[in-house]
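Peer 1: Sequence and predicted structure, then a few things I'm wondering about:
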Amino acid sequence: MADYQTIRAGAGTRTAQVDEGLRSHMNKVYGTMSVGMIITALAAWSISGLAVTETGELSQLGVAIYASPLKWLIMFAPLIMVFAFGAAINRISAAGAQMFFYTFAVLMGLSLSSIFLVYTGVSIAQTFLITAIAFAGLSLYGYTTKRDISGWGTFLIMGVIGLIVASIVNIFLGSPAIAFAISTLGVLIFAGLTAYDTQKIKTDYIQHAQSMDREWLHKSAIMGALNLYLDFINLFMFLLSFMGNRE
């Protein structure tokens, strides 16, 4: 009987340690993501200000990043960096991964800076607030639900690939109907990914809690932060296409 009580007490201690570690891990994920969001917002706002002169015309910087071939590099560079980060995550240090993420956040800010020239500041702020509320609810669902939603992953990733292809095609077609369909599907897909990625971060930690070292945990938190950051940014951009008031 004493042996059983000892075993049960030991199991309870390990469970408590996992729960405490999970909370710390999720705080690290959300904290890193939040810092990335702040960096992106500041970079986008600052660059948009430098891109326009006092008369409302594009400055030399504005012409370079919005009206020259450089705009294509700026547009696709974040996507390239995401793939590069996924390929290099196991070879770089945790400090290197964190620096990579923050550099990516700056580049994303450069890529998104044009929204301050296209949409009113009030509509951007309103859409950001709505996105934040929706993201919090979706992420909370992914964290607390007892339902296994890992099966969503394949369909959601296929949906993202379809969105990328359709968006590239529509750059040349310029179809409002296709743009509307892309935005509608984008909101649904990244809403699903927010819940899916949150649950995946949680389950990955629980499954490897006993074997993961600190370096891996740090990199895992950064990778999780990147996934949720991308979910938030894309959800925000697709909602902005519906809710944003143009200048």
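Peer 2: Good, I have the coordinates.

Peer 1: CA only for contacts and neighbour counts going forward, please
Peer 2: Noted.

Peer 1: burial of Leu79, as a residue count?
Peer 2: 14 (other C-alpha atoms under 10 Å).

Peer 1: Tell me the first helix or strand C-terminal of the host helix or strand of it.
Peer 2: Per DSSP states H and E: Leu79 is located in helix 70-88. Heading C-terminal from helix 70-88, the first helix or strand you meet, by DSSP H and E, is helix 94-112.

Peer 1: got the buried residues for the helix or strand following that following helix?
Peer 2: Once the chain leaves helix 94-112, the next helix or strand it forms, by DSSP H and E, is helix 115-118. Applying a neighbour-count criterion of 16 or more other C-alpha atoms under 10 Å, one finds Ile115, Phe116, Leu117 buried in helix 115-118.

Peer 1: Any chance of JSON lines for those, columns distance to Leu188?
Peer 2: Compiled in JSON lines, those are given as follows (distance: C-alpha to C-alpha, whole Å):
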{"residue": "Ile115", "distance to Leu188": "22"}
{"residue": "Phe116", "distance to Leu188": "25"}
{"residue": "Leu117", "distance to Leu188": "26"}
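
Peer 1: now the strands: where do they sit in this structure?
Peer 2: Here the chain has no strands by DSSP state E.

Peer 1: so the helix holding Leu79 versus helix 94-112, what angle?
Peer 2: With axes from the mean of the first three to the mean of the last three C-alpha atoms, to 10 degrees as the basis, helix 70-88 and helix 94-112 are set at 160 degrees to each other.

Peer 1: Which strands or helices does helix 70-88 pack on?
Peer 2: Counting contacts by 3 or more C-alpha pairs under 8 Å, 6 or more residues apart in numbering; DSSP states H and E, helix 70-88 is packed against helix 60-66, helix 94-112.

Peer 1: now for the helix ranked longest in the chain, which elements pack on it?
Peer 2: Assignment by DSSP state H gives helix 2-50 as the longest helix of the chain. On a contact count with 3+ C-alpha pairs under 8 Å, 6+ apart, helix 2-50 meets helix 60-66, helix 94-112, helix 115-118, helix 176-208, helix 214-243.

Peer 1: Okay, one more to line up with it:
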Amino acid sequence: MPYESARTSAVSVDGRKVLRNTYMLLSMTLLFSAAVAGVSMALGLPHPGLILTLVGYFGLLFAVHKTKDSAMGILSVFALTGFMGYTLGPILSMYASLPGGSSIIMSALGTTGLIFFGMSGWVLSTGKDLSGWGKTLMVGVIMAFVLSLGAMFFDIPALGLAVSAMFVILMSGLIAYETSNILHGGETNYIMATVSLYVSLYNLFLSLLQIFGVLGSDE
């Protein structure tokens, strides 16, 4: 029993320290990504396309993984989030050009924030250990990604909307899972934790944009 008590206390202290560092880095990368997206919109830069986006994303993600234990890891994180901000700019420009586009973007942004604070707050207040969610969420993400490719290549809007709804649920779960993982010592590297939360927020925001965009077009 004394061993269990000491172990629980250590995990709690270390986990909260990693979480504080993660939130600090996450806030900076989100601001940087938003700034890059704004520049991309202002300059009217074209979207790099699916293939280049995937190559850039996975290449930079590999760089983050390789440098996660050094100072270069910070630069790699900003390179990755800056690149994702650049890819977001043309998408936001497209939505901004729609009737009520600004409202769609703000609704998606606000809902993303509410979900993030809601899921994180739930885990932080209850101390839930969600380690059992990992495999289910991973399988769900793979399925949703495959379905999204099908919706894109076969041009099935209804399937695309359903996939966006799936991603909202999955990314919400991933935010809670990652927060719990950090708290309970499953993730001790704040650089990797930051990337995981950033990618979840990025995909959550894009999915909400598509949903609000469709709903807005039906009004």
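Peer 2: Arrived safely. Since the model is a prediction, treat every value here as computed from it, not as a measurement.

Peer 1: returning to what we had before: just the helices and strands packed on helix 70-88 of the first structure: most buried one?
Peer 2: helix 94-112 (a mean of 20; mean count of other C-alpha atoms under 10 Å).

Peer 1: tell me, it lands on which residues of the second structure?
Peer 2: Aligned by TM-score structural alignment, helix 94-112 of the first structure corresponds to residues 70-88 of the second structure.

Peer 1: Could you tell me how far the matching stretch lies from the centre of the chain?
Peer 2: Its chain's C-alpha centre and that of stretch 70-88 of the second structure lie 13 Å apart, by C-alpha atoms, centre = their mean, to the nearest Å.

Peer 1: for stretch 101-116 of the first structure, same thing?
Peer 2: A distance of 12 Å separates the centroid of the chain from that of stretch 101-116 of the first structure, by C-alpha atoms, centre = their mean.

Peer 1: Stretch 189-209 of the first structure now?
Peer 2: Going by C-alpha atoms, centre = their mean, the spacing between the C-alpha centre of stretch 189-209 of the first structure and its chain's C-alpha centre is 13 Å.

Peer 1: wait, what's in contact with the corresponding residue of the first structure for Ser172 of the second structure?
Peer 2: For Ser172 of the second structure, the aligned position in the first structure is occupied by Ala191, per TM-score structural alignment. For Ala191 of the first structure, the contact set (C-alpha atoms under 8 Å, 6 or more residues apart in numbering) comprises Phe135, Leu138, Asp231, Leu235.

Peer 1: any idea how far Gly109 of the first structure is from Ala191 of the first structure?
Peer 2: Using C-alpha to C-alpha, to the nearest Å, we find Ala191 of the first structure at a distance of 22 Å from Gly109 of the first structure.

Peer 1: Trp72 of the first structure too?
Peer 2: Going from Trp72 of the first structure to Gly109 of the first structure by C-alpha to C-alpha gives 15 Å.

Peer 1: what does His218 of the first structure give?
Peer 2: Taken as C-alpha to C-alpha, the span from His218 of the first structure to Gly109 of the first structure is 24 Å.

Peer 1: Same question for Lys146 of the first structure.
Peer 2: 36 Å.

Peer 1: Over to Asp204 of the first structure?
Peer 2: Computed as C-alpha to C-alpha, the Asp204 of the first structure to Gly109 of the first structure distance reads 30 Å.

Peer 1: Just tell me what Met24 of the second structure corresponds to in the first structure.
Peer 2: In the first structure, the residue matched to Met24 of the second structure (TM-score structural alignment) is Gly31.

Peer 1: what about its match, neighbour count?
Peer 2: 15.

Peer 1: Look up how far Ala9 of the first structure lies from it.
Peer 2: Counting by C-alpha to C-alpha, the separation of Gly31 of the first structure from Ala9 of the first structure is 33 Å.

Peer 1: now do Leu107 of the first structure
Peer 2: Using C-alpha to C-alpha, Leu107 of the first structure is found at 50 Å from Ala9 of the first structure.

Peer 1: do Asp197 of the first structure as well
Peer 2: 32 Å.

Peer 1: higher neighbour count, these two?
Peer 2: Counted by other C-alpha under 10 Å, Asp197 of the first structure and Ala9 do not tie: Asp197 has more neighbours, with 23 against 12.

Peer 1: From Trp216 of the first structure, how far out is the more buried one?
Peer 2: From Asp197 of the first structure over to Trp216 of the first structure (counting by C-alpha to C-alpha), the distance is 18 Å.

Peer 1: And for Ile182 of the first structure?
Peer 2: Distance from Ile182 of the first structure to Trp216 of the first structure, by C-alpha to C-alpha: 36 Å.

Peer 1: Show me which of these two is the more surrounded one.
Peer 2: Using other C-alpha under 10 Å, the more surrounded residue of Ile182 of the first structure and Trp216 is Ile182, with 18 against 15.

Peer 1: Tell me the residue in the second structure aligned with the more buried one.
Peer 2: In the second structure, the residue matched to Ile182 of the first structure (TM-score structural alignment) is Val163.

Peer 1: who touches the closest residue to Leu110 of the first structure other than its chain neighbours in this structure?
Peer 2: What sits nearest to Leu110 of the first structure in space, not counting adjacent residues and going by C-alpha to C-alpha, 6 or more residues apart in numbering, is Ala44, at 5.4 Å. By C-alpha under 8 Å, 6+ apart, the contact list for Ala44 of the first structure reads Met108, Gly109, Leu110, Ser111, Leu112, Ser113, Ser114, Phe116.
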